[in-house]
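[1] Make a model of this:
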Amino acid sequence: MTAKTSQVDSTHGVDRSELTQRLQMLLQPALFKDYGPNGLQVEGKSRVRRLVTGVTASLALIDAAIDAQADAILVHHGLFWRGQDGRVVGWMRQRLARLLAHDVNLYAYHLPLDAHAELGNNAQLAARLGVKRWQGEAGSFGDQQLGWIGDAAFESAAALASHVKERLDRTPLLVEGDGRQIKTVALCTGGAQGYFESAIAAGADVFITGEISEPQAHYARECGVAFIACGHHASERYGVQAVGQRLADELGVQHQFVDIPNPA
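    Here you go, the predicted model:
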């Protein structure tokens, strides 16, 4: 487990209501049809001085936030999803019990955190890999226009995969396609393997996402467009950090990112 802390020394913090309003204004969840509730999922202390960010509201992250004396946690993957079992038992009971016992707020933003034009997962991954997004509508594709597409020059998909490994500190899975030079890169973080056909139609030479399923390997070989799966967790570590730092800069809260390793 690794952590990164901002240099802000906060003593006063911010009211929970102000933090909630700022997040809603920043990420605009009403613009998206999502798989679960975005925003404040578990209510805790009314004053927030320390904010911990992480990818998923796992028990390990919650415990790390409690150890860090956090008043609030901000994640990409929250506790509640459409269609899940609504009973508070097992892992759900454990996570909720910790949050409620320590009066910790839990915020979660899913698609809004993927999509933000500057701070989102796609934007942060593109910046990290050096992909320059096309301007306007041409720079988006897929359901709800969540996918990003733009320019980046690599001799081959293998060269790009090596670059991904260096930048994300994780060896990606590569299906090479037809071996063409890479000029146009499409990407969408997380479990966006279903966007591959849309990326092909948009003119990509390669598609980068977190996960791969069985059909995508065949599409890559048959269509010639390379596919790089760099890990769901690995591709989505950067947006929540960027949002946490923005809140620290604007609201004076103390921010710490905690990375809970995940092989998926």
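
[2] When you work out contacts or count neighbours from here on, use the C-alpha atoms and nothing else.
    OK.

[3] how close does the residue nearest to the spatial centre of the chain get to residue 123?
    The residue lying closest to the centre of the chain (C-alpha atoms, centre = their mean) is residue 236, at 3.2 Å. Per C-alpha to C-alpha, to the nearest Å, residue 236 is found 11 Å from residue 123.

[4] Could you also give me the structure for this next sequence, so I can compare it with the first?
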Amino acid sequence: MGTSLDALVRWLDDTLQPGKFRDYCPNGLQVEGRAEVARLATGVTASQALLDAAADWDADAILVHHGYFWRGEAEPLVGMKRRRLATLLTRDISLLAYHLPLDAHPTLGNNARLGELLDIRDVAPLEPGDPTAVGNVGNFAEPLDGPALCARLRELTGREPLLVGDAQRQLQRVAWCTGAAQSYIGTALAAGADVYITGEVSEPTVHIAREEGIVFVAAGHHATERYGVQAVGEALAAAFPIEHRFFDCDNPV
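    Next comes the predicted model:
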């Protein structure tokens, strides 16, 4: 049982097409471990908690949405960064990370999976002129109001979403983008959305939602981005003779 690390990387690069994106971090193999992979752990962020859980499970490789080496961060490998890399290197575990490519994939991506789980139909890109755009717009299968939408998100994510705007308004047209995409609220307005769903909220977002008359929902950065990496891990386990396990290291943001 198992396959080569090179084969996994080729499949991921062919499927997620990272070369199409101008990202904030390197996509693909970030830390090289053993050449053969029998156990693949997945998670949202390559935190120490995820590394420890994967190492305890004897994972050969870890696939995440939020990896390392972000643009603009301090470069010295000290403190927390040293400890994380030491865990990977001493246990000979590979780290693979895909950021925007994992948001944008039309079937396995974070946005695609969240839209499917919310039963959104007639899905289209939020920015149709941009082939690498990560947001989407569509229609709920049946109109629903704010409390019903929040109840659906609460059941799905296990946490209480924040809603800004007219909670009793009937919502049909929906735009969404997982993670920290609150700045897309203007794009959602231009797309004719009744409601915009993302992970995080910032102070100006509240005023825009109130003054422009759009319902805004922040459902959690971590919570909205749990589904894409799981889908990719499951697809890899179907394509290769490997074992896959998703580790949900909770994050309230």
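
[5] which residue in structure 2 lines up with the residue nearest to the centre of structure 1?
    When structure 2 is aligned by TM-score structural alignment, the residue opposite residue 236 of structure 1 is residue 225.

[6] now do residue 89 of structure 1
    Using TM-score structural alignment, residue 89 of structure 1 sits opposite residue 78 in structure 2.

[7] In contact with the nearest residue to the residue nearest to the centre of structure 1 once chain neighbours are set aside, which residues?
    Excluding its sequence neighbours, the residue lying closest to residue 236 of structure 1 (C-alpha to C-alpha, 6 or more residues apart in numbering) is residue 121, at 5.6 Å. Counting by C-alpha atoms under 8 Å, 6 or more residues apart in numbering, residue 121 of structure 1 touches 113, 114, 115, 189, 235, 236, 237, 238, 239, 240.

[8] How about the contacts made by the fifth one?
    It stands for residue 235 of structure 1. So residue 235 of structure 1 contacts 121, 125, 168, 189, 190, 209, 210 (C-alpha under 8 Å, 6+ apart).

[9] Could you verify my assumption that residue 191 of structure 2 touches residue 126?
    Yes - the pair residue 191 of structure 2 and residue 126 qualifies as a contact (C-alpha atoms under 8 Å) at a distance of 7.0 Å.

[10] Please enumerate the shared neighbours of the two.
    137, 175.

[11] Please, where are all the strands along the stretch 151-253 of structure 2?
    Shown for the stretch 151-253 of structure 2, the strands assigned by DSSP state E, counting those that start in this stretch span residues 162-164, 171-177, 195-198, 215-218, 243-246.

[12] From the rest of the structure, what touches the third one?
    Contacting residues not belonging to strand 195-198 of structure 2 are listed as 171, 173-182, 185, 188, 214-221, 224 [C-alpha under 8 Å, 6+ apart].

[13] same deal with the first one?
    Contacts with strand 162-164 of structure 2, where a contact means C-alpha under 8 Å, 6+ apart, come from 146, 150, 206, 209, 210, 215, 216, 217, 218, 219.

[14] how about 7 Å then?
    If you take C-alpha atoms under 7 Å, 6 or more residues apart in numbering as the criterion, strand 162-164 of structure 2 is touched by 206, 209, 215, 216, 217, 218, 219.

[15] Any figure for the gap between the fifth one and residue 60 of structure 2?
    Meaning residue 217 of structure 2. Residue 217 of structure 2 is 38 Å from residue 60 of structure 2, by C-alpha to C-alpha.

[16] ok, back up a step: dump the strands of the stretch 151-253 of structure 2 to TSV, plus mean neighbour count.
    Converted to TSV, these look like this (neighbours: other C-alpha atoms under 10 Å):
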stretch	mean neighbour count
strand 162-164	19
strand 171-177	24
strand 195-198	28
strand 215-218	27
strand 243-246	20
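
[17] between these, which one is nearest to residue 46 of structure 2?
    Smallest distance to residue 46 of structure 2 across these (C-alpha to C-alpha): 12.3 Å, for strand 243-246.

[18] picking that back up, more neighbours, residue 191 and residue 126 of structure 2?
    Neighbour count, other C-alpha atoms under 10 Å: between residue 191 of structure 2 and residue 126, residue 126 has more, with 22 against 18.

[19] can you pull out the helices in structure 2?
    Along structure 2, counting by DSSP state H, helices occupy 5-16, 48-56, 79-91, 100-104, 110-117, 146-157, 185-190, 203-212, 221-224, 227-239.

[20] What's the match for residue 68 of structure 2 in structure 1?
    Per TM-score structural alignment, residue 68 of structure 2 is aligned with residue 79.

[21] Now its match: closest residue in space that isn't a chain neighbour?
    Residue nearest to residue 79 of structure 1 in three dimensions, not counting chain neighbours: residue 57, with 6.4 Å by C-alpha to C-alpha, 6+ apart.

[22] Next, count neighbours for the one you found.
    Close neighbours of residue 57 of structure 1, defined as other C-alpha under 10 Å, add up to 21.
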